[in-house]
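Student: Return atomic coordinates for the entry below.
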Amino acid sequence: MIMTLLQVALGGAIGASVRYLTNVAVMRGIGPGLPYGTLIVNVAGSFLMGALVVLLAQKSGTRFAPFLMTGVLGGFTTFSAFSLDAFTLWERGQVALAGAYVAGSVVFSIIALVFGVMTMRGILA
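Tutor: Just a heads-up that it's a prediction; the model follows:
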């Protein structure tokens, strides 16, 4: 268990570093406005999650999942895990549940962020 945890931690550090560098590069290249860096990271992470889930399963590489999927991609973007969860529900034929999961995740996450901002502003005011 400790080795798996270390794999996740190392992968997370790598993924978070790549996310940061991507955001810096995009900000320098495009400038402020729409958060293109985050958009790029989310889309790329989702693509990589889809590719890895198939590759690791077909090549008997699931032992690398904690490092690559949970660690690297989890540190790079948790959106990739969200995308995989939504797709898995849809692929299982649970289309309504997948839609509810997507809508609920987006709506409740934004609501939670707003409440977090308001709470901290209230505390620090």
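Student: Please count neighbours and contacts with C-alpha atoms only from this point.
Tutor: Fine.
Student: Could you pull out the helices in this protein for me?
Tutor: With DSSP state H applied, the chain shows helices at 2-30, 36-58, 65, 74-76, 79-91, 95-124, listed in chain order.
Student: One more sequence to fold, the one below, so I can look at both together:
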Amino acid sequence: MTILLAALGAAIGAPLRYLADRFVQRRHDSAFPWGTHAANATACLLLGLAGGFTLPEWAADLVATGVLGALSTYSTFGYETFALLRERRRFLAFANAAASLAAGLGALLIGLAVAASVTGAA
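Tutor: Next up, the predicted model:
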């Protein structure tokens, strides 16, 4: 059952990631991968929220593993960072790596903090 729930969630999260990426990237005339950055940071924020609540196992499989796992994408982040290096855009490659790490962890912590304030957990 876990595999089916994760697959169902991924079938939702992957198209969401693609649409979010295209929506954001279309609005920026830049080599920086803003679309992937935004999708990954959003997934981290939502994962922090989901992690801050006590979800039934099936819901965690569907949402955290499936939807959010597919919404975020380490492989695209890695590829885009490598492509920037290959194009000799070292500053943008470093900025992408540093900003993605900072935004992802920061968004995750914000999500956890929001969930804690809603649930009253310390």
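Student: Kindly provide the TM-score of these chains.
Tutor: After superposition, the two chains reach a TM-score (TM-score structural alignment, normalised by the length of the second structure) of 0.56; 80 aligned residues with a C-alpha RMSD of 2.6 Å.
Student: Of the helices of the first structure, which stretch is the most buried?
Tutor: The densest packing among the helices of the first structure, expressed as mean neighbour count by mean count of other C-alpha atoms under 10 Å, is seen in helix 74-76 with a mean of 25.
Student: which residue numbers in the second structure go with it?
Tutor: When the second structure is aligned by TM-score structural alignment, the counterpart of helix 74-76 of the first structure is residues 69-71.
Student: centre of the chain versus the matching stretch, how much separation?
Tutor: Averaged C-alpha coordinates place stretch 69-71 of the second structure at 7 Å from its chain's average position (C-alpha atoms, centre = their mean, to the nearest Å).
Student: got it, and stretch 101-119 of the first structure?
Tutor: Distance, centroid of stretch 101-119 of the first structure to centroid of chain: 16 Å (C-alpha atoms, centre = their mean).
Student: what residues does that stretch touch?
Tutor: Contacts made with stretch 101-119 of the first structure from outside it, assessed by C-alpha atoms under 8 Å, 6 or more residues apart in numbering, are listed as A86.
Student: Chain neighbours aside, what residue packs nearest to T76 of the second structure?
Tutor: For T76 of the second structure, ignoring the flanking residues on the chain, the nearest one in space by C-alpha to C-alpha, 6 or more residues apart in numbering is T36 at 7.3 Å.
Student: Can you pull out the residues in contact with the match of helix 74-76 of the first structure?
Tutor: Under the criterion C-alpha under 8 Å, 6+ apart, residues G9, A10, A11, I12, G13, A14, P15, L16, R17, A39, N40, A43 lie in contact with stretch 69-71 of the second structure.
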